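need a 3D model of the sequence below.
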Amino acid sequence: MSKIEFKSHVPVAQKAALEALLFFNACQERVSACIADAIEKFGAPEIVADRDRLRIHMKGLPEVQSLFAIDVQTGRPVGVAVYARQDIEHVTVVHIGITSEFASGGRRANEQLLLKLLREVRRSTRRVKGIRTMDLFYATATGRAGPSRATAKVLM
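Predicted coordinates for the structure are as follows:
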């Protein structure tokens, strides 16, 4: 079991792994309706290079931020949360990606990477003055993603 660290960027050398995580993720079918809703509302995520680092850009959210879960041994991104401050009190997580090995049913699912990633987003946004809630765009009232998606709120 390798260690995971959280960073705001991914090295350019990991572009293929980031593309696989963000665009070709085997787990996307579980939340495909939510992904389509997020793209319609916020725009499609794009990977952009900023010198020797990669970040996520979204045309519909110019101030979007990303938090990456990085496997320390390989440097490979294994999770990402893309979020933005919607107004003075709210942060919305508009996209989440976790590699299949960490997803439900994956060989490392017991490490609860999704929960750790969301906790880290919450921890980092708590430091921003005025933020009171974090909205999870993919969440549903029933706990499953799908056509009846409703945004879930997490109090800071």
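
contacts, neighbours, all on C-alpha from now
Noted.

I'd like to know how many residues surround the closest residue to Lys7 other than its chain neighbours.
Take Lys7 and drop its neighbours on the chain: the residue closest to it by CA to CA, 6 or more residues apart in numbering is Phe68, 5.3 Å away. Close neighbours of Phe68, defined as other CA atoms under 10 Å, add up to 27.

pretty sure Phe68 contacts His9?
Yes: look at Phe68 against His9 with CA atoms under 8 Å: they come within range, at 6.6 Å.

helix or strand for the closest residue to Leu22 other than its chain neighbours, which one?
Nearest in space to Leu22, with sequence neighbours left out and distances taken as CA to CA, 6+ apart, is Gly97 at 6.1 Å. Assigned by DSSP states H and E, Gly97 falls within strand 90-98.

one more sequence to fold, the one below, so I can look at both together:
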Amino acid sequence: MEIKIDDLQGSGIIRLLEEHLADMHATSPAESVHALDVKALQHPSITFWSAAEGNSVLGCVALKSLSCDHGEIKSMRTSGAARNRGVATKLLNHLIADAKSRGFKQLSLETGTQAFFSAAHGLYAKHGFVDCEPFGDYQPDPNSKFMTLVLEQ
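Prediction:
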């Protein structure tokens, strides 16, 4: 598996992100969906990675810079065919290492509260993320779970 910065131009990554957005809208009320589309993920404050084997996109993750020392995880997704193969763990470890190399002291994220998101909750908790209050521009929302990790340098 190769993890690399992705330009969000390939049909495989676009399909994966479209699937991600469709699942988010099918699972959460529209006002509680904070997933970004391809155009939003191309913002200069965001670094986007994909994981692939050959021509098969296995997953993706993005790091949004909130400040000089605080980043937000966005668009964490593993393709259906690649689930339970450790793709999400490898992507998360890659993102954490990159955040540390940038001098970030904290990573935060927003995810859903529905049962659909329980695997994500477990993944983040396993890596030391703990529940926190809304951060950045987020507001309290019964459909949102906020988590954070203080990074050891």
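
TM-score for this pair?
The TM-score (TM-score structural alignment, normalised by the length of structure 2) is 0.66; 128 aligned residues with a CA RMSD of 3.4 Å.

hang on, the earlier thing: which residues of structure 2 does the strand holding Gly97 of structure 1 align to?
Alignment of strand 90-98 of structure 1 against structure 2: residues 70-78, by TM-score structural alignment.

helices of structure 2, residue ranges please.
For structure 2, helices defined by DSSP state H occupy the ranges 11-27, 38-41, 87-101, 118-126.

tell me what the last one is packed against?
Taking 3 or more CA pairs under 8 Å, 6 or more residues apart in numbering; DSSP states H and E as the contact definition, helix 118-126 of structure 2 has no neighbouring helices or strands.

buried residues, that helix. List them.
Buried positions in helix 118-126 of structure 2, judged by neighbour count with 16 or more other CA atoms under 10 Å: 120-121, 124.

the strand holding Gly97 of structure 1 against structure 2, how far on average?
Taken against structure 2, strand 90-98 of structure 1 registers an average deviation of 1.1 Å after superposition, with mean CA distance after the TM-score superposition for structure 1.

returning to what we had before: let me see the contact set for the residue nearest to Lys7 of structure 1.
Contact analysis of Phe68 of structure 1 by CA atoms under 8 Å, 6 or more residues apart in numbering lists 6-10, 77-81, 117.

now do the contacts for Asp7 of structure 2.
Asp7 of structure 2 makes contacts with 42, 48, as judged by CA under 8 Å, 6+ apart.

not counting sequence-adjacent ones, nearest residue to the residue nearest to the spatial centre of structure 1?
With distances taken as CA atoms, centre = their mean, Ala81 lies nearest the centre of structure 1, 1.6 Å away. Distance criterion CA to CA, 6+ apart; nearest residue to Ala81 of structure 1, sequence neighbours excluded, is Ile96 at 4.6 Å.

cool, and Lys64 of structure 2?
Among residues not flanking Lys64 of structure 2 along the chain, Ile46 sits closest, at 4.3 Å (CA to CA, 6+ apart).

the one you found maps to what in structure 1?
In structure 1, Ile46 of structure 2 lands on Val64 (TM-score structural alignment).

and the gap between its match and Pro45 of structure 1?
Remark: distance between Val64 of structure 1 and Pro45 of structure 1 (CA to CA, to the nearest Å) = 10 Å.

mutual contacts of those two, please.
Here Val64 of structure 1 and Pro45 have 56-58 as joint contacts, going by CA under 8 Å, 6+ apart.

list the contacts for the aligned partner of Ser108 of structure 2 in structure 1?
Residue correspondence to structure 1 (TM-score structural alignment): Ser108 of structure 2 is matched to Asp135. By CA under 8 Å, 6+ apart, Asp135 of structure 1 lies in contact with 90-93, 151-154.

and those, which is closest to Ser124 of structure 1?
Nearest to Ser124 of structure 1, judged by CA to CA, of the contacts of Asp135 of structure 1 is Val91 at 11.0 Å.
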